[in-house]
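Student: give me the fold of what follows.
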Amino acid sequence: MVIELLRFKVTPELRENYIQKDAEIWTTALAKYPGFLGKEVWINPHNTTEVIFIVRWETKEQWQAIPQADLQAIEKNFAQAFGDNYELLELAEYQVRKFAN
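Tutor: Model (predicted):
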C-alpha cells in the first residue's frame, strides 16, 4: 500500500466547507480509479489552518496512472466550487510495510 499525504493551509472559517467540498469533488472523483483504497482527513487541534489528507492507494502505479488531464479537470472543478482560499504546503508519499508478528 502507498500513502499520499497532502497538507493544506485553509482559512479557519472556511475549513469545514473546504473538507466538505473536498469530499464531494476530490474523494468522489478519486474513488472511481483502480487502486483507490480510501481517504482520511486529519485536523490539527493546535493549528486551525491545517488540514491533512491521507489517501491510501493499493500501488504507486495505480495512483500515478490517473491521467494528468483528469487531475487538472478535478482541480478546476474544485477551485470553481471553493475558490482559492487554500494552499498546498506539502505533498509526500509513504510506503506501508507490514511485519510478521
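Student: all contacts plus neighbour counts: C-alpha atoms, from now on.
Tutor: Noted.
Student: element containing the closest residue to E90 other than its chain neighbours, please.
Tutor: The shortest distance from E90 to any non-neighbouring residue, by C-alpha to C-alpha, 6 or more residues apart in numbering, is to R7 (4.9 Å). Here R7, judged by DSSP states H and E, is contained in strand 2-10.
Student: in terms of secondary structure, what does that strand contact?
Tutor: With contacts taken as 3 or more C-alpha pairs under 8 Å, 6 or more residues apart in numbering; DSSP states H and E, strand 2-10 sits against strand 50-57, strand 86-95.
Student: of those strands, which stretch is the most buried?
Tutor: Comparing those by mean neighbour count (mean count of other C-alpha atoms under 10 Å), strand 50-57 comes out on top with a mean of 20.
Student: quick one, that one and strand 86-95 angle?
Tutor: Computed with axes from the mean of the first three to the mean of the last three C-alpha atoms, to 10 degrees, the direction of strand 50-57 lies at 40 degrees from that of strand 86-95.
Student: now the other sequence, so there's something to compare against:
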Amino acid sequence: MQGYTFVKGEHYPVEHLVFETAPEFVEEFLEVDHEVWTLGEAESDLFDHIPFLYKEVWINENKPGEMHFIFIWESMESWKKVDDKDIQAALIARFESKFKHPYKLTRCIQNEENFGLHRYSRFERI
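Tutor: Purely as a prediction, here's the structure:
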C-alpha cells in the first residue's frame, strides 16, 4: 500500500504507565513530564544515544485527568539501566519540585504483565 509501511517481527519492550491528576492540571503535568522525564531519560549520561525509540502520550477524554504514557524501548537492558532506583528517585524529586499538584500513578501495565509486553509489528503512514 503506497504511503504506508508495515514492519513485523520486532521485539521491543513496551512501558505503559497511567497517571491521573485533576483535569485543570493535565497540561502542566505534561509540560513538566516532558521536561523532566522525557528529556531526563533521553539525555541521560548513561548512553551516547536516546535509549527509547519513542514515547507517546495518550489522553483519555472519557476520564478527564487520565494520561497514558507509552514508551518503546530499544532493549530491556537499556530500560533497566534507566530504571535504576537512584536515577528514578532523582527524577521523581525533580518532577515533584516542579509539579506542585496532587497526582498518582494508577497503573503500571508492564508490571501487571511481568514485562511481557513487546511491540511485534507496526503499520503506519509515512
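Student: give me the TM-score for these two chains.
Tutor: Here the TM-score for the pair of chains, by TM-score structural alignment, normalised by the length of structure 1, is 0.89; 99 aligned residues with a C-alpha RMSD of 1.6 Å.
Student: one step back: which of the helices and strands packed on strand 2-10 of structure 1 sits closest to V41 of structure 1?
Tutor: strand 50-57 (4.8 Å; C-alpha to C-alpha).
Student: and the closest one, which stretch of structure 2?
Tutor: The aligned range for strand 50-57 of structure 1 in structure 2 is 66-73, by TM-score structural alignment.
Student: and if you look at stretch 18-27 of structure 1?
Tutor: Going by TM-score structural alignment, stretch 18-27 of structure 1 sits over residues 29-38 in structure 2.
Student: any idea how far apart the tips of that stretch sit?
Tutor: Terminal residues of stretch 29-38 of structure 2 are spaced 12 Å apart (C-alpha to C-alpha, to the nearest Å).
Student: give me the nearest residue to the aligned residue in structure 2 for L5 of structure 1, chain neighbours excluded.
Tutor: By TM-score structural alignment, L5 of structure 1 lines up with H16 in structure 2. In this structure, H16 of structure 2 finds its nearest non-sequential neighbour in I70, 4.7 Å apart by C-alpha to C-alpha, 6+ apart.
Student: my read is that the one you found contacts V57, right?
Tutor: Yes: the pair I70 of structure 2 and V57 passes the contact test of C-alpha atoms under 8 Å, sitting 6.4 Å apart.
Student: quick one: the lengthiest helix in structure 2 aligns where in structure 1?
Tutor: In structure 2, assigned by DSSP state H, the helix with the most residues is helix 85-98. Mapped onto structure 1 using TM-score structural alignment, helix 85-98 of structure 2 covers residues 68-81.
Student: ok, now which ones touch S121 of structure 2?
Tutor: With contact set as C-alpha atoms under 8 Å, 6 or more residues apart in numbering, S121 of structure 2 has these partners: F6, V7, K8, G9, E10.
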